[in-house]
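Student: Got a predicted model here, sequence first, then my questions.
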Amino acid sequence: MTPRELIDTANVPGGEQLRLYRRGGDFIIAIGGNELMNSRMSGSEEALAEMSCDRLRSDAAPHLLIGGYGMGFTLRAALARLGPDARVTVAELVPEIIDWARGPMAALTAGGLDDPRVELRLADVSGVIGGVVGKYDAILLDVDNGPDGLTREGNDRIYSMGGLARAKAALRPGGILAVWSAAPDARFTRRLKDSGFTVEEVTVRARASGKGPRHLIWFARAA
């Protein structure tokens, strides 16, 4: 087996250290004992964008907020689905993630960060959400492995009742809150419903080929 090569590390504010590995032509981002991302398994991250775009009710110029750049798969898929007048704001807390995207993982980025439709904000996505009202047609969250603060405890507030209320307020009427998770979570489903969202749960595969582990995406529509 090809060994993993440590490329770089990054400190998550208020959380643990991220590590970027390369194994052959593949990249892995890990935290503690958890593998957060693997460039071989992009299917569910792409589905997060594609299925969100398919559920938009707005006109030809929607505005999306993507929380967590990751390896850029969600951003790339959204840009491929959206028209020329769309806007996509990307909120990424860890600057090194963007450095990796423009450096060792530039081939995966494929110029998405330089697309004129994209605004990059080096900021906590919860703060970006909380600072606006009625701005976004969709908010796509993939900042943890599910609806809890894995990368940093502070992320718990994103998935709390208060955090969901702020997300709902930041959406335009009929907007979509889409949350990626490695596994189901019945308590979070109930929390979404109690926050006034109509909820759809969709199971997707980790690989674009339709194989690999099953992941889950909540699509919560604001009333």
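Tutor: Yep, it's here.
Student: CA atoms for contacts and neighbours, from now on please.
Tutor: Will do.
Student: So which elements touch the strand or helix carrying E45?
Tutor: When secondary structure is defined by DSSP states H and E, E45 falls within helix 43-54. Helices and strands touching helix 43-54, as assessed by 3 or more Cα pairs under 8 Å, 6 or more residues apart in numbering; DSSP states H and E, comprise helix 73-81, strand 136-141, strand 171-181, strand 197-205, strand 214-222.
Student: Comparison target, given below:
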Amino acid sequence: MLIDTAEIPGGGELRLIRHGSHFEIMFGSEQLMASWSYRSEQALATLALPSLNGRPTVLIGGLGMGFTLAAARASLPVEASIVVAELVPKIVTWATGHLRHLFDHSLNDPRVSIERRDVHDLIVERPAGFDAILLDVDNGPDGLISLANERLYSDWGLRAMRSALRPGGVLAIWSAYPDEYFTHRLRAAGFDVEEVRIDTDDTEDNPDHTIWLATVDGSGERSNGFGVSRAIVEA
């Protein structure tokens, strides 16, 4: 059942659909997220954040259904700061309305602030401003939903994200599919990279999702924080 629609700044529309007690968000014929499948969204945070120390500042690109945010809250200390950038205003409205039960207390956490704007702008405005950047703003490292997202995944965008990270920081990017060329481009931008495949539902019906974990050390040289690749992870 169609519950609501959301205009995407720059063009396009998202649809919120209910299936009994579950919800999904669609872009055309593409399912962007569903309340019954969230392992990889959680893993985006649980794989990237445990290594952070002190009073980390984390930027999450894409509010979605709140699964990455909830996992970040559980992974971070009370001194942390979590900034969530959401381009589509209606997504924030759904988080306090139709999808409120999924968010629980996430939006009331004093560590959390919501920026209703393009995550790209926050990245370029805050050099060395973040200890981690978690991106789940499209269906992969391209501009399917918004052509403006191409800026994030371009060679220039990858260098900008590296500049926005503090020494020892980590960039984590979610994708519905693997992309070997993107892995190479992350390395070319100066990151040490691990590509992790996430088993989404313990069946062979749905393909694995992919998360790239990328970091640089404090000297600006490539670190050895992550290996080259990892087998399928059940998050």
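Tutor: Yep, it's here. As the structure is a computational prediction, the values presented were derived from the model and not from experiment.
Student: What TM-score do the two superposed chains give?
Tutor: Remark: TM-score between the superposed chains equals 0.94 [TM-score structural alignment, normalised by the length of structure 1]; 215 aligned residues with a Cα RMSD of 1.1 Å.
Student: Go through the helix holding E45 of structure 1 and flag the buried ones.
Tutor: Neighbour-count burial for helix 43-54 of structure 1 flags G43, S44, E45, E46, A47, L48, A49, E50, M51, S52, C53 (criterion: 16 or more other Cα atoms under 10 Å).
Student: and if you look at stretch 113-121 of structure 1?
Tutor: Using 16+ other Cα under 10 Å as the burial criterion, the residues of stretch 113-121 of structure 1 that qualify are L113, R117, V118.
Student: What is the burial count for the counterpart of A30 of structure 1 in structure 2?
Tutor: Across the two structures, A30 of structure 1 finds its equivalent in M26 of structure 2, going by TM-score structural alignment. The burial metric for M26 of structure 2, expressed as a neighbour count using other Cα atoms under 10 Å, is 17.
Student: Can you tell me, leaving aside adjacent residues, what's nearest to M26 of structure 2?
Tutor: With sequence-adjacent residues excluded and distances taken as Cα to Cα, 6 or more residues apart in numbering, M26 of structure 2 is closest to R15, at 5.1 Å.
Student: Tell me the secondary structure of that neighbour, please.
Tutor: Three-state assignment for R15 of structure 2 (DSSP: H, G, I helix; E, B strand; the rest coil): strand.
Student: Which position in structure 1 pairs with it?
Tutor: In structure 1, the residue matched to R15 of structure 2 (TM-score structural alignment) is R19.
Student: Name the residues that touch stretch 14-21 of structure 1?
Tutor: Contacts of stretch 14-21 of structure 1 with the rest of the structure, by Cα atoms under 8 Å, 6 or more residues apart in numbering, involve 4-12, 27-32, 151-154.
Student: Give me the secondary structure label for R187 of structure 2.
Tutor: Classification of R187 of structure 2 using three-state DSSP returns helix.
Student: isn't it right up against V193?
Tutor: Yes. With the criterion set as Cα atoms under 8 Å, R187 of structure 2 and V193 qualify as a contacting pair; they are 6.5 Å apart.
Student: Neighbour count for these two, which is higher?
Tutor: Neighbours per residue, other Cα under 10 Å: of R187 of structure 2 and V193, the larger number sits with V193, 26 against 16.
Student: Grab the nearest non-local neighbour of the more buried one.
Tutor: Excluding its sequence neighbours, the residue lying closest to V193 of structure 2 (Cα to Cα, 6+ apart) is A214, at 4.5 Å.
Student: ok, the equivalent of the one you found over in structure 1 to A78 of structure 1 distance?
Tutor: For A214 of structure 2, the aligned position in structure 1 is occupied by A220, per TM-score structural alignment. Shown here: A220 of structure 1 relative to A78 of structure 1, a distance of 18 Å by Cα to Cα, to the nearest Å.
Student: for K211 of structure 1, same thing?
Tutor: Look at K211 of structure 1 and A78 of structure 1: by Cα to Cα, they are 21 Å apart.
Student: quick one: which of those two has more around it?
Tutor: Relative neighbour count places A78 above the other of K211 of structure 1 and A78, with 24 against 12, counting by other Cα under 10 Å.
Student: Show me what that one aligns to in structure 2.
Tutor: Counting by TM-score structural alignment, A78 of structure 1 lines up with A72 in structure 2.
Student: Just give me the match in structure 2 for D114 of structure 1.
Tutor: By TM-score structural alignment, D114 of structure 1 lines up with N108 in structure 2.
Student: brain fart, A206 of structure 1
Tutor: Under the alignment (TM-score structural alignment), A206 of structure 1 pairs with T200 in structure 2.
Student: Verify the stated contact: its match with H209.
Tutor: Yes. With contact defined as Cα under 8 Å, T200 of structure 2 reaches H209; the gap is 6.8 Å.
Student: Common neighbours of the two, please.
Tutor: Between them, T200 of structure 2 and H209 share these contacting residues under Cα under 8 Å, 6+ apart: S40.
Student: A172 is in contact with D131 of structure 2, correct?
Tutor: No. Shown here, D131 of structure 2 and A172 do not form a contact pair, counting by Cα under 8 Å, at 11.3 Å.
Student: Surely R22 of structure 1 is in contact with D8?
Tutor: No. With contact defined as Cα under 8 Å, R22 of structure 1 does not count as touching D8 (9.7 Å).
Student: Can you report how many residues lie near W94 of structure 2?
Tutor: 16.
Student: Kindly report the same for R152 of structure 1.
Tutor: Each residue near R152 of structure 1 was counted by other Cα under 10 Å, and the total is 16.
Student: got the contact list for the aligned partner of it in structure 2?
Tutor: When structure 2 is aligned by TM-score structural alignment, R152 of structure 1 is paired with S146. Residues in contact with S146 of structure 2 (Cα under 8 Å, 6+ apart) are I8, G10, G11, G12, D138.
Student: Tell me how many other residues crowd the fourth one.
Tutor: When you say that, I think you mean G12 of structure 2. Close neighbours of G12 of structure 2, defined as other Cα under 10 Å, add up to 12.
Student: Relative to M1 of structure 2, how far out is it?
Tutor: Using Cα to Cα, which is the criterion applied here, G12 of structure 2 is 20 Å from M1 of structure 2.
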